[in-house]
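# this one's sequence-less:
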């Protein structure tokens, strides 16, 4: 490192008499003029003049600062050249054979010379584990290859099979020519090392290759079938957080990787045949443990814990094949490292020199943008507790969640936060803040128990919690827990408690927009103008947001725009009503159809219209054009069953006929027209996404001008007695007009023709329906079952409501309305349902005293549907699908027997019924 303001320059040793600095670099240094101009001769024979020098230029090498005087030369290839004067002043000696420079007194590092052309670059040698004197004393531990079969150890890898398991053998997988060539090579290597041997075992697993990062191929054995029938070893692997907690106070670390760790453990002799594998070149079996076996990690972890038992959690932590040695001082670490290597040698466990684990940090590129700087600063923010106690907790709660921060000596140890549970959302503010304290004490108990703790909260009354005379039952339980800790609750203003506050509160969309405004150059420019009072249309709100005509400016940030559109269109709190609300706030379409001519009217409206408003539309859009109808068939919408609508039709002598409940075939032509209109709306929505309602009259015109098979002509022609003059085909009809008696005669003929064709069409459609129709007839007093259906969206894993109840009852028939309709005696729970039903929804009830069905009554909705309810979860299982685990739960539904329980996806059930899963604790 160069001082005062340079950290990256090129140093070169060239064997020159004096040390020199380049012309570019000297411009940023303090220079002094020379008394005399010096002429410097270079190895290339060129002469250069030097008129200035830099005195006491500092060079830092491995923490040591060395001063040197540099002559200024007009050179551009190198920044600094260190000459013989600098080497002599620091008592440097050069070892040409080893290409090293040693200093006396030493600089605590070895500097080597790297050849390049005629000169030498001066660089620091990488300090690695292999260069440590302690490691050099144990060369037999760090071998390039394992010396052969491992010794018989206290632990051997055993395979315990489930009872009744028979040998499993699978045919070899097909391989490419390159894979077959590689297979032959690797099999020979394993044979030479003694790791495998020919086998005659009835077991056999196929072989496959997996490409490594460097392009080479790794030999893998597909032991999945064997793993399925192997009894699992539940030996616990340590938690990563617990391992980090052991490093308190440590400053020096060494990490050792084991070489081919699984090959250093033998297979139990009786279990060797079970891991046999088959290939194109023969049947073999492993004598040593191989990766891919289900219990391999647990067994090897057990072995390493036995080997290092006396050192564990003292200065060694283990995670499978990784050994981490930690110490507080270098001298202590040297002794610890020697003890570990001695143990490895005694147990004939071999290690390897791995590449640097901190290479990604040491070679981290210099940040060049604001985002990269923020990312770099946020990489390492947590510290390991040093064992001195005195922890500080900052806590905060909101209506969204709980958040807390654990700190020690001003450094963050851990963050914690979670969402509120459903019952916690009803807590008062005082209990919510106290719940955060309890949450922190529970989750960090391993840090806090027995230590002195200060807890800061922005809820002032909480500091008097220990002196409250009256506590509710919940607070009493929490007080009993808090009293086990040596803690003090202090008040901290909310504005200062920013970290815990951020953890507990979800940032609002408005806040995200305001933050993103600072990254938009256009808005930054407008903000500057607004602050200077030069942009009248722009202003700055009290929360710091930039406004345009009192509206918050949205920056050019794709993430913010996506979230904004999601909130506006898909959020459950502001669900976008669809295209119908885009311009004129229309939400519904009133469809009116003439039974004779099939002509239709599509009238847009709003769901907030009252019955009187619909009556006005009826008079202006229907009666004005067609007169008063003789009868009207409609559904049972509240607008059409209201007293106002009935009174209006009674005044005009129009008979009202309502379609039968849950039997759309009563008014089939209107239902069919609704389907056609939906298709037209979808097509129109693509062409006119924001103004479909203004094109509704075009849809009406297109429908009425379209040929109808039932009447044999277009509805327009049936209504007006002539073909429509389409705006698309102006010359299709011509200018011929029908006048006087000819018009009357042609109209009558058209009506007769329409009625005849309608009768033919109805007969044809009736014959289609009669094919599968079975006449049912009931008498007054009979009891029948009523057809119901589970709500849509209740999905089952592999089955969709097949076992759901399809009928409820029985109910007594009170009246026969006509040939196909009956009135039923419904219970009070179904009072909202119309009591007249089509015969197709009824099933005959046959009394049988021996057949008693006991079930909970269904909660039937007005549309004769019900929502299936989950009542119990009593089993759990994990299925594998394409190497992906799918957790399933066996659930019992209301009104079903235990035999009818179904397997469902656990994540779906947890999302829909979280309260049931709180009562169960599954162990997978």
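Ah, there it is. Model, not experiment: these values are computed from the prediction.

# alpha carbons only for contacts and neighbour counts from here, please
Fine.

# ranges for the helices of the stretch 551-700 of the chain?
Using DSSP state H, counting those that start in this stretch, the helices of the stretch 551-700 of the chain run over 558-569, 611-618, 624-626, 643-651, 668-687, 696-704.

# Can I get those helices in CSV including distance to residue 437 and mean neighbour count?
Listed next are these as CSV, based on distance: least, Cα to Cα, whole Å; neighbours: other Cα atoms under 10 Å:
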stretch, distance to residue 437, mean neighbour count
helix 558-569, 33, 14
helix 611-618, 57, 15
helix 624-626, 72, 10
helix 643-651, 60, 14
helix 668-687, 54, 14
helix 696-704, 61, 18
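
# Please compare the first structure with the one that follows:
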């Protein structure tokens, strides 16, 4: 059907949508097409996309409060800079420098290496920012050594640029760069080949797609806010002939109206950013609601939150899909745990804590056959067979001349008959449970009955 083909082109295609979210996909399509219940159709298509669900970050329940940055007064007055590190080798690169304008949200994605030093970073900054937009008044970075090195300190001081540093392990202090990094990683995961060595060729197409998509914070595209016009896409050319393109009545009218319209657009953008920041603060700082699964629901497993993957730098782990599945929920065994139907080849216990599960939406039949992203993962063979519920006792056993402490483990979803003894080394994936046991053990010794 024509409507489905239009959605596919503007969501699945690298240069048109690059698996953008619902809001951006809807605005891109709505600027050209209309049909009844279009928003609902687009929303169901995007939310049931297999690739988006597996590749994307889930942004619910973040830790720490959001610290908004003051709104800039003009484009590239304030920029945020960060790296996406430890990507698999592509050509001679294995990292990306991400530079984003704080006002317009216009972004640059510059391939580089993890060995890049301060001088090389400054050279990229010169070539991609100074030469096009002039000097920013402020640069927002993390506390990475690339920004705090002596050369960078000297360069920033010499140019009279203030430098704001966010906290190293709390990237929400900026928020913009962290979300941008996640967006770029999603696009790379979605379009990279199985060998994961072609992502450099994807960057320019993704940059175009991002910069020509409406940003939810500004209600405009970054390209329009920066340059004053929206670059044409293939869909624009097909939908609009040259006779229908609006032209100004007079040359003077064009210049005057252009300046006035851009001034108004930038002021409206600043107001929109203030409102967006207020909503973002409320979203990040409020308590999250509980989610419940029913038997028959489909879910994804997050191996990253389970801390079960053995990452090796430069081996492509960063571009692995963030979620594995989908799998069927069989039953709810406790308020926070579910029994999942898993393939026999998986060495993971089928009872999994809700903290490691995400809901999955199956694609409706009306959308036909859609792309599915699945690259076999050998790292799942390293997953433990069970998940620890609690420690019930401890003991010492002799191993040669040594005495080794063991802990009696109650496994999640199983009874006392299945308890077994494990050493501390074997409990490396359950540090909180081990810490809780030791605290309780010390407390009982300090306060004997």
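Yep, that arrived. As the structure is a computational prediction, the values presented were derived from the model and not from experiment.

# TM-score of the superposed pair?
TM-score for the superposed pair, counting by TM-score structural alignment, normalised by the length of the second structure: 0.46. Supporting figures: 238 aligned residues with a Cα RMSD of 4.0 Å.

# Would you mind putting the helices of the stretch 551-700 of the first structure into CSV with distance to residue 54 of the first structure alongside?
Shown next, in CSV, are these (distance: least, Cα to Cα, whole Å):
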stretch, distance to residue 54 of the first structure
helix 558-569, 53
helix 611-618, 95
helix 624-626, 103
helix 643-651, 103
helix 668-687, 75
helix 696-704, 86
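
# so which of those helices comes closest to residue 395 of the first structure?
With Cα to Cα, the closest approach to residue 395 of the first structure among those belongs to helix 558-569: 28.8 Å.

# longest helix of the second structure?
Across the second structure, the longest stretch assigned as helix under DSSP state H is helix 251-285.

# With the first structure instead?
Ordering each helix of the first structure by length in residues (DSSP H) puts helix 741-770 first.

# list the helices and strands that helix packs on?
Using 3 or more Cα pairs under 8 Å, 6 or more residues apart in numbering; DSSP states H and E, the elements in contact with helix 741-770 of the first structure are helix 715-720.

# so what secondary structure elements neighbour the helix it packs on?
For helix 715-720 of the first structure, the elements it packs on are helix 741-770, judged by 3+ Cα pairs under 8 Å, 6+ apart.

# where along the stretch 151-300 of the second structure do the strands fall?
For the stretch 151-300 of the second structure, applying DSSP state E, counting those that start in this stretch gives strands covering 162-165, 298-301.

# Out of these, which one sits most buried?
strand 298-301 (a mean of 22; mean count of other Cα atoms under 10 Å).

# For the stretch 201-350 of the first structure, just list every one of the strands.
207-211, 217-221, 252-258, 276-279, 282-286, 316-319, 322-327.

# What is the burial count for residue 59 of the first structure?
Neighbourhood size, residue 59 of the first structure [other Cα atoms under 10 Å]: 18.

# The helix or strand hosting residue 3 of the second structure packs against which elements?
According to DSSP states H and E, residue 3 of the second structure maps onto helix 2-11. Helices and strands touching helix 2-11 of the second structure, by 3+ Cα pairs under 8 Å, 6+ apart, are helix 22-30, helix 38-47.

# I'd like to know which of the ones you listed lies nearest to residue 208 of the second structure.
Among these, the nearest to residue 208 of the second structure by Cα to Cα is helix 22-30 (13.1 Å).

# That closest one - contacts with which helices or strands?
Packing contacts for helix 22-30 of the second structure, counted by 3+ Cα pairs under 8 Å, 6+ apart, involve helix 2-11, helix 38-47.

# And residue 491 of the first structure, how close does it get to residue 433 of the first structure?
Relative to residue 433 of the first structure, residue 491 of the first structure is positioned 12 Å away (Cα to Cα, to the nearest Å).

# Settle it for me: which of the two has more neighbours?
residue 433 (23 against 16).

# Hmm, that one is touching residue 397, no?
Yes - with contacts counted by Cα atoms under 8 Å, residue 433 of the first structure reaches residue 397, the gap being 5.4 Å.

# how about the helices of the stretch 551-700 of the first structure, which one is nearest residue 419 of the first structure?
In terms of Cα to Cα, the element of the helices of the stretch 551-700 of the first structure nearest to residue 419 of the first structure is helix 558-569, at 20.2 Å.

# elements contacting the closest one?
Applying 3+ Cα pairs under 8 Å, 6+ apart, we find helix 558-569 of the first structure packed against helix 509-517.

# Between helix 558-569 and the helix it packs on, find me the angle.
Interaxial angle of helix 509-517 of the first structure relative to helix 558-569 (axes from the mean of the first three to the mean of the last three Cα atoms, to 10 degrees): 160 degrees.

# Skip ahead from helix 509-517 of the first structure and say which helix or strand is next.
Downstream of helix 509-517 of the first structure, the first helix or strand assigned by DSSP H and E is helix 521-531.

# what about the strands in the stretch 451-600 of the first structure?
452-457, 486-491, 538-540, 546-548, 551-552, 588-593, 600-605.

# Quickly note the distance from residue 22 of the second structure to residue 205 of the second structure.
Residue 22 of the second structure is 19 Å from residue 205 of the second structure, by Cα to Cα.

# my bad, residue 265 of the second structure
Distance from residue 265 of the second structure to residue 205 of the second structure, by Cα to Cα: 26 Å.
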